[in-house]
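Asks: here is the input, now give the coordinates:
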Amino acid sequence: MPETVSLVQSPPPEVSLDEAGRIAGGLFGVTGAVRSLGSNQDLNFVIHDGHVDRLLKIANPATPATELEAQSRAAALIAERTDVRVPLPHVFADGTSVRPVPLGGETAHARLLDFLPGRTLSGNRYLSPAAVRAIGRLAASVDLALADFDDPGADRVNQWDLRHAMSALETLLPSVADEVLRARLSVVAAEAWAAVSARAAELPVKVIHGDLTDDNVVSSDGRIPDGVIDLGDLGRTWRVGELAITLSSLLHHDGVDLTTAVEAVAAYHALLPLVDAELDVLWPLVALRAAVLVASAHHVLSTDPGNEYAAENLAHEELILEAAVSLPMPVATELVRGAAGEPGAALATPSGRLIRRRYTPGLVDFSVTSPSLDEGWWLDEDAEASILRAAKAEHSFASSIATRFGEPRLTRSRPYAQEAPENVPLGLDLVVSEHVPLQAPWDGVVEASGDLVGNGLRLRIMGATGVAAGPVREGEVFARVADHATISLVADGIAVPTFTTAALAPAWRPFVADPSPLFGLPPAMIHSGDAAWLLEKREQHVAEVQEHYFTDPPIMERGWRELLVDADGRVYVDALNNVTSIGHAHPWIVEAIRRQWSLLNTNSRFHYPAIADFAERLADLLPDGLDQVFLVNSGSEAVDLALRLAQAHTGQRDILAVREAYHGWTYLTDAVSTSVADNPNALETRPEWVHTVDAPVSSRTDDPSRYAVDAVAEVERLAAGGTPAGAFLAETLYGNAGGVALPDGYLDAVYTAVRAHGGVAVADEVQVGYGRLGHWFWGFEQQGVVPDIVAVAKAMGNGHPLGAVITTREIAESYRTQGYFFSSAGGSPVSSVVGHAVLDIIESEGLQENAAVVGTYLKERLEELGSRHPLLAAVNGFGFYLGPEFVRENGTPATEETAAICDRMRRLGVLIQPTGDHQNILKVKPPMVFSRASADAFVEALERVLTTGW
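Replies: Sure thing, here's the model as predicted:
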């Protein structure tokens, strides 16, 4: 039995702000403005002397000076041995830091400490995985620093020492008026204490911080903790108690589920390895801590009803309790072990057969890549039942059909969910076309439910008929399946759900066996969705400079319309993929490619109808005179060819381009790309024949017309200097800067000036063209101009490599001075058919109109959101070419915030990325099938991020 805790400390006497100021001045010589900080047991006041803040701590009178001096010495040791920021105390000439303070007939003790700048992680705001890992590292760093700390002031007994939790609860529980809650706390504590007691003798004991929680860590940047405060619970106890206390404090934060919380375990374990016994007791201690927290809050409120700090904390602590007991303790312990790289062995399937060989089932595939779920069939609520019925009818060779064990089912995944789906089956379904007898695969006892129990296992059968309850011998028939049964094999005594999430599935494996062999099926290939392994493989062989989205990207396996699905069956709203203009996996495109490839796909220099038909259709989409089409494979190739045409036609090598733009990766397009986000050295490395003008972003000036004036002046300067621009190149709506519309009349003025000196106007429509703006099919239409050369790509092939340059016959013929042109695959039969199909779909499904209607709706919702969250300063663009822009209060680009917002959005099921030279704008360029429901999901996720943090 743990040592008895006699009494929980009573609240400290009240001290006014004026009185606190007098104490600070009288004892420590510090004066200034005073404000109070909340606390359960002590009094804390911030003293600002006009330059810096200091913290006056008045301890509860029940706290002796020896304990406070031990805290001061521990803080000094942490500061000396780590890079963790920690508040150091004012130390007097005699080496002490504590002074007595008479208060209301009692003697308390005061100290003056540094006040750490930054913000604590208090409250329930979002904690990123990086922040969770950082707090785990902080806990390990502090424990390492105090590894040999030995001070008599650290030998104390208090309610927060988890060794004495049961004794503390004896004192605290009578204050819990709710009988149901009181009973529940007792049950949770008893189960946790039983698990801890079994290994208590093996647990290392040392001095720990004792309260290293979200309230007591400080972040310089508001996100990643780098400092520790308040050593008021310093004491000698089980070392693992430090991490248990830290873990419990994370569980009420938005975005921190159990699988995220244990990342703190991994970070701690990497610095300070936990012994086996510590891994076994860590989660029970988390549950025990949760029970003490809730009971303590009730106790404080019963003795100090006006304590707002305790009342606010109680709401958080109730969430901590719910999370701590949301998994059976053995399963949560396995989650801990997995995070520490010490997973338990999977539960083995015993030998034996549940059904006779003649009934061995065929398998049905509900996985993310199942052909049965093509064309969005997985979204049908009745998909599973329909496919099972069809499979049963088709499998004439088998009288039964079974589903796969342990594999994420796409049929259980849904769009717009901000949390991961519970789609991993911990059993399998059996569907039969005739009555199939079930025989005991081992000796056991059959329960009335149809479950077979024996050898520590439970063969759980839901849907059995004709159950013969009682003892049964191996091979004896004990029940039948008449239609459909769900069967799982689990450790007896563990409540196992039918489905779990992909992240939690490994923690269940020591308690759930694969029942497949009982049916004569091979063991299931357990899906891991190991994105880290695949990323490592990619980085070994794919050149590192070929970047990918996100630092820890999910594995994408399937797309449908504006949705993407990863290997774990998580569904994402794709808000950035302007490559797939008409949506992922459009059946018309799939069939067009299949059919044409079955006929012919070859070098584009052969003669076939598709290329002529497609070129004619492209020409018909442009103003009269722009009727000569070159077909290529990408946007880079299209812009490169457009500029080469311009140089060949004009005989003028020099090119005028707009700053902050990206045009491609070829030599020529890279030379005219000036986006420092894409190439930090872009402005310094461009050749002498490339000239630039300011990005015409209207919001940066009170007079947007000046951009055209300045650009025309540059055209005139180049001409006067003998190097007139042979081409003026610009995106017709400014994409890289975040979907910013050019000032009215800008292109007309610059096009006119360039043409006056023999140059031509090149419109980069690679991103903006093809109806994405909604109100216009081409971006240059928004400016009321007609370019001489148009380059387009991305949307043309819906992910198939396809680009085009469209110009006049005169300009096209000029290329002959350079030789002749061909692209082996550009305009191939398959590419041409794909291009035709994309245009058919845009027209027949009204996707340009959809971009106008839904894009306007999305923009309006984002602007309303910005009215409530000042960080969202503007929403640029039109249709499905939008750029929500984030700016700090001081007017500087919110670059770091935007990156973090994108990462959080991905965790909420929305894919988005930053753009612009300052990377502070969201690249909102979704497939043009984007629906109002997807727009709502996007805005709701962003609102959650802006409200709860990133």
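Asks: please count neighbours and contacts with C-alpha atoms only from this point.
Replies: Noted.
Asks: in stretch 229-237, what's buried?
Replies: 229-237 (16 or more other C-alpha atoms under 10 Å).
Asks: just the residues you listed now: which is nearest A110?
Replies: G232 (12.3 Å; C-alpha to C-alpha).
Asks: now that closest one: how far from A440?
Replies: The gap separating G232 from A440 is 60 Å, by C-alpha to C-alpha, to the nearest Å.
Asks: can you check M166 too?
Replies: 44 Å.
Asks: ditto for T898
Replies: Separation of T898 from A440 (C-alpha to C-alpha): 59 Å.
Asks: swap in A682?
Replies: According to C-alpha to C-alpha, A682 and A440 sit 72 Å apart.
Asks: those two: which is more packed in?
Replies: Neighbour count, other C-alpha atoms under 10 Å: between A682 and A440, A440 has more, with 23 against 19.
Asks: first vs last residue of stretch 28-43, how far apart are they?
Replies: Start-to-end, stretch 28-43 (C-alpha to C-alpha) is 16 Å.
Asks: got the contact list for that stretch?
Replies: Applying C-alpha atoms under 8 Å, 6 or more residues apart in numbering, the external contacts of stretch 28-43 come out as 9-12, 15, 17-18, 20-22, 24-25, 44-50, 57-60, 112, 300, 309-310.
Asks: cool, stretch 51-59 as well?
Replies: Counting by C-alpha under 8 Å, 6+ apart, 12, 20, 24, 41-48, 108-115 sit against stretch 51-59.
Asks: got it, and stretch 211-227?
Replies: With C-alpha under 8 Å, 6+ apart as the criterion, stretch 211-227 contacts 84-86, 116-123, 127-128, 130-131, 134-135, 138-139, 228-234, 242, 245-247, 249-250, 950.
Asks: to compare with the earlier structure, here is another sequence to fold:
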Amino acid sequence: MGNNVSEFATPVPAFSDAEIQKLVREIYGIDAAASALVGDRDQNVALKSSTGEKYVLKIANAAEDVSILALQAELADHLAAVDPSLGIAQAVKSLSGASIPQITAKDTDGTHAVRLLPFVEGQLLAHTPRTLSQVRAIGAYLGRLTRALQSFGSPVAHRPDFMWSLDNATGVESFAGDILDPADRALVEREFFRYKLRCKPHLQGLRKSVLYQDANDHNIIMQADDPDSVAAVIDFGDVAYGSTVNDLAIALAYLLLDADDIYATARALISGYVGVCPLQPKELEILFDLAAMRLVMSVCISSNRAKDFPDNDYLTISQAPALACLRRLDSLNREFLSCFARHVGGCEIFDGQRNVLASIRSAGKSARSLLGIDIQSAAKSLVSMREGARGAEYIEDQSQYTSWLTECMAREGSEIALGTYLEDRTCYQMDQFQSEAGESRSVHLGVDVFAPAGMSVHTPLDATVVSVTNNDAALDYGPTIILAHNGIPGEGTKQPFYTLYGHLSLTCLKTLKPGQKLAAGDKIAEIGDISVNGGWAPHLHFQVMTSLLGEEGNFFGACEPSVVDVWQQITPDPNFIMGLAPESFKYDPLGPDQLLEERSQLMGPSLSVSYDKPLKIVRGKGAYLYDHTGRQYLDCVNNICHVGHANPRVVTAMAKQAAILNTNTRYLHETILTYSDRLLATLPDNLEVIYFVCSGSEANELALRMARNATGREDIITLDWGYHGNTAGLIDISPYKFNRKGGTGRKDHVHIAKLPEAQAAEPIDHYLESVQQGILASIDRCGDGPAAMIAESISGCGGQVVLPDGYLKSAFEMVQRAGGVAIADEVQVGFGRTGKGMWSFVEQGARPDIVTMGKPMGNGHPVAAVATTRRIADAFANGMEYFNSFGGNPVSMATASAVLSEIEDKQLIAHADAVGSYLMDEIRKMSAEYPAIMDVRGRGLFIGVECTGTLGGDIVSFARDRAILLSTDGPHNTVIKIKPPMVFSYADADTLMAVLKDGFAHLSP
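Replies: From the prediction side, this is the model:
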């Protein structure tokens, strides 16, 4: 390549083989046979000496600037010294010691500089099968070359008028007029426009260095025995000072000429290069534009030179592949290529992109539903458009897909069906999805929400309308909305992100306009039917974008598999905004029916399940449970996970201690003492001693044993409909069990005191006196006297019955006066559930001798306790050892301590009082409309709603189908019980109320 256009008029030297052999003998003292090599300006000759050495003789064009040739020789010496492994050939000295001797042509008297270079063994890249490992090796080699060149400098290298410099690309723009084909000329003109728009403004700020600038497949030599390794590069005729990134851009241009896969080739080259010589973000950003401009310059210069040398085929030999490659690059989104190069080069895909991703994640925490229904709690199916996908039938014919999908959703009782993000879809192998990069755009970049046509679509966030367009081509989006959302401050600015809604009805084309402001939750459209949505089954395609990549009115909904990693940065997971449970997008082959069948074979039939349609619950969080389809259920009945399902503080404490030590109480450990001290501090001062067990049943068994040991008596007084555990001894004192189906009735040592009614017909003072008389009667029936009276502070299985004020105090005192032990069963209502304090018996003014606790104590971890007086504890120590293998172990203590901290730090007792009071007030207001609601009662988040007949059970089933979990209790299962985790919020209460109102409206007689 020469310096300017005038040089093209100077003919290539034409020494004969005989003349060449003579001058080589005279100048270098070498006898050699000569054979011609290709050259567009210089005469290049291969030599083989009589002793077998191989050389290349280069006879320069008479117009060649000798100082440039001297620069090349100096540079070769520098590279050989800095990095010998580059294999750069150094000029052989003449007999007189000159690196660049000169000769005169007899026929023209022109002077020509001569260089003799050792032949580089290997194979031209042009003659080597192309592999990605080879391209990566070329990238690494060029990175080493760039690194070595950065320590070289010469004023001669500053060639401001050098035609082939990418920094001066517009210098050949006038040559575009020499391109004969109008379409090719228009293509080249578009590239000049892009160069001036995207590259030119940044050239001043790019790093500069001396450049090689000619890494094409005729100048790269691969090792003969390893074609995936570079031996050397040759021909330093284009050496000049310029933007450092140009060397990689030029190599990229030439390697893309015959690349089957643009992305794979570019990834291999860039990654190989930056692994040795990192590039800056702006250099990577314009890399593809520079590569395209190199091809443009080649086309322009060769077209110009062809006018003067129409018979020189070498001048136009590379035009066809160059133009073909330019057409491919022209069809690809250039901003995406910038993102691709930056990503492969190890940078953000654009400046501030991490801030935009943070904005999306942050915004998703408060996003509203996309549809007119709550998609979190909607019943869901998972569908696939990928052949062979597990759990999904592949339907190739889209006309059949609608009916199949409808059948699938009906079979599974689904309100919506989901098509997943990043699914590689077989249905995208059609012509519409073919990419010039070399692959089909088959990977889905959004989430599809299949729902009936006409269902309303809403913006999940405050937004500004960017575009409303009807992309009505077959298999396109149909009516499409793109919205912009404000980001978070980053580098002093707010960068927006975008959402796309495709396959809509035509209505939105009239109701929305660009620039329109929207509030979160506003309706923006309806789902379109197959006649307007591009020919698909009715659904919403929802997508999130960190950048629009310069696109207007439409955006890529699918990408090539090889660049998914880049598109994930541009179109991140839409579920950041949708907020669906991750299980929503995972196929679970073992559904409830299969598990129920296996359970019936492996487990006892007396082990019950909830609901006629059992649930497979796979995860919990806060007040919510999630089934295997990702459906979110509001848990209004699980009082065991007291401070919320999977509470992070509790989980962390449990895991941390489990990773250190777990053993029994025969070894001394601080955790049990620390927790004991904290727990006893919440109880009345007469309770000074504590024992740890694993369950409420164990706790109540131990309490009975202590009472009988302390009194020497056997008889137990219990409240009617009471339930205290599942052991044989506790079933005997639980009327809720022994007087119902499967029970064997009351044992002689058990005496039932009447449970105060939830609604007393007589004045409370008279009623209280009558039930107290029942206690006295029970005491009288105990013969020698009772060992104990055991009572729940609020009767759970009795129907969430709140005892009359003072009842428990007087009952316990009567038993204590009779020499018995008073046992308060706080297994269900302890730890602040009733909102009036840590323990419910305190509200009654009672002073028990023993308090049992369990269920909520470990938030689901099996830990329970018995607190008692010193007197009873001393009596229990009668010489028989008490030992519990697991009770009080360090993990249980750490877990229970974390629960206590959550209750205190989050003020959950006051929270239960406030939210519970609000919920009961709302239910009471509703009950005025429905006489079938007989009573609403409870304390805090321990609430019962008593209904007539089977209505309570019907409401529970109705709520289950609407993702609210409740259950019934009471002697006849007529009481809807509400006892959610203590983190149950006002919003959760409103959600529950909406379903209850709907249920009573549909089901009340």
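Asks: so which of the contacts of stretch 28-43 of the first structure are in helices?
Replies: Per DSSP state H, helices hold the following members of the contacts of stretch 28-43 of the first structure: 17-18, 20-22, 24-25, 300, 309-310.
Asks: can you pick the most crowded of those?
Replies: Highest neighbour count within these: A24, with 25 neighbours (other C-alpha under 10 Å).
Asks: so where do the strands sit in the stretch 551-700 of the second structure?
Replies: Using DSSP state E, counting those that start in this stretch, the strands of the stretch 551-700 of the second structure run over residues 558-559, 617-621, 624-627, 632-635, 689-693.
Asks: kindly apply the preceding question to the stretch 451-600 of the first structure instead.
Replies: For the stretch 451-600 of the first structure, the strands defined by DSSP E, counting those that start in this stretch cover 452-454, 457-462, 470-472, 477-481, 484-491, 499-501, 512-513, 556-560, 563-566, 571-574.
Asks: if you count contacts, what does the second one end up packed against?
Replies: Counting contacts by 3 or more C-alpha pairs under 8 Å, 6 or more residues apart in numbering; DSSP states H and E, strand 457-462 of the first structure packs against strand 452-454, strand 484-491.
Asks: and the angle from it to strand 484-491?
Replies: 160 degrees (axes from the mean of the first three to the mean of the last three C-alpha atoms, to 10 degrees).
Asks: which residues of the stretch 101-250 of the first structure fall in strands?
Replies: Under DSSP E, counting those that start in this stretch, the stretch 101-250 of the first structure gives strands at 106-114, 119-120, 205-208, 217-219, 225-228, 235-238.
Asks: of the ones you listed, which is nearest F149 of the first structure?
Replies: The closest of these to F149 of the first structure is strand 205-208. By C-alpha to C-alpha, the value is 6.6 Å.
Asks: average distance between the closest one and the second structure?
Replies: When the second structure is superposed, strand 205-208 of the first structure averages 1.1 Å from its matched positions, counting by mean C-alpha distance after the TM-score superposition for the first structure.
Asks: can you put the helices and strands packed on strand 457-462 of the first structure in a markdown table and add mean neighbour count and distance to Y707 of the first structure?
Replies: As requested, those are arranged in a markdown table below (neighbours: other C-alpha atoms under 10 Å; distance: least, C-alpha to C-alpha, whole Å):
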| stretch | mean neighbour count | distance to Y707 of the first structure |
| --- | --- | --- |
| strand 452-454 | 21 | 80 |
| strand 484-491 | 22 | 69 |
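Asks: which one of those lies closest to D710 of the first structure?
Replies: Of all those, it is strand 484-491 that lies closest to D710 of the first structure, at 73.0 Å by C-alpha to C-alpha.
Asks: which stretches of the stretch 401-550 of the second structure form helices?
Replies: Counting by DSSP state H, counting those that start in this stretch, the stretch 401-550 of the second structure has helices at residues 508-511.
Asks: looking at the second structure, name the residue matched to D451 of the first structure.
Replies: Aligned counterpart of D451 of the first structure in the second structure: T480 (TM-score structural alignment).
Asks: all helices for the stretch 901-1005 of the second structure, in order.
Replies: Assigned by DSSP H, counting those that start in this stretch, the stretch 901-1005 of the second structure shows helices spanning 908-927, 951-961, 986-1003.
Asks: and for the first one, what span of the first structure is it aligned with?
Replies: The reference is to helix 908-927 of the second structure. Under the criterion TM-score structural alignment, helix 908-927 of the second structure matches nothing in the first structure.
Asks: could you pull out the buried residues of that helix?
Replies: 908-920, 923-924, 926-927.
Asks: what packs against it?
Replies: strand 933-939, strand 942-947, helix 986-1003.
Asks: and if you look at the second one?
Replies: Counting contacts by 3+ C-alpha pairs under 8 Å, 6+ apart, helix 951-961 of the second structure packs against strand 967-969, strand 975-978, helix 986-1003.
Asks: give the equivalent position in the second structure for V86 of the first structure.
Replies: Per TM-score structural alignment, V86 of the first structure is aligned with I88.
Asks: quick check, its match in a strand?
Replies: No - counting by DSSP: H, G, I helix; E, B strand; the rest coil, I88 of the second structure is not part of a strand but coil.
Asks: that one: neighbouring residues, count only.
Replies: Around I88 of the second structure there are 25 residues (other C-alpha under 10 Å).
Asks: go on, P371 of the first structure?
Replies: Counted with other C-alpha under 10 Å, residues neighbouring P371 of the first structure total 11.
Asks: and it, what's its match in the second structure?
Replies: So P371 of the first structure corresponds to R390, using TM-score structural alignment.
Asks: surely its match forms part of a strand?
Replies: No - looking at R390 of the second structure with three-state DSSP, it is coil, so not inside a strand.
Asks: that one: what's it in contact with?
Replies: Y587.
Asks: now it: how far from V899 of the second structure?
Replies: R390 of the second structure sits 41 Å away from V899 of the second structure, going by C-alpha to C-alpha.
Asks: and L337 of the second structure, by the same measure?
Replies: Between L337 of the second structure and V899 of the second structure the computed distance is 52 Å (C-alpha to C-alpha).
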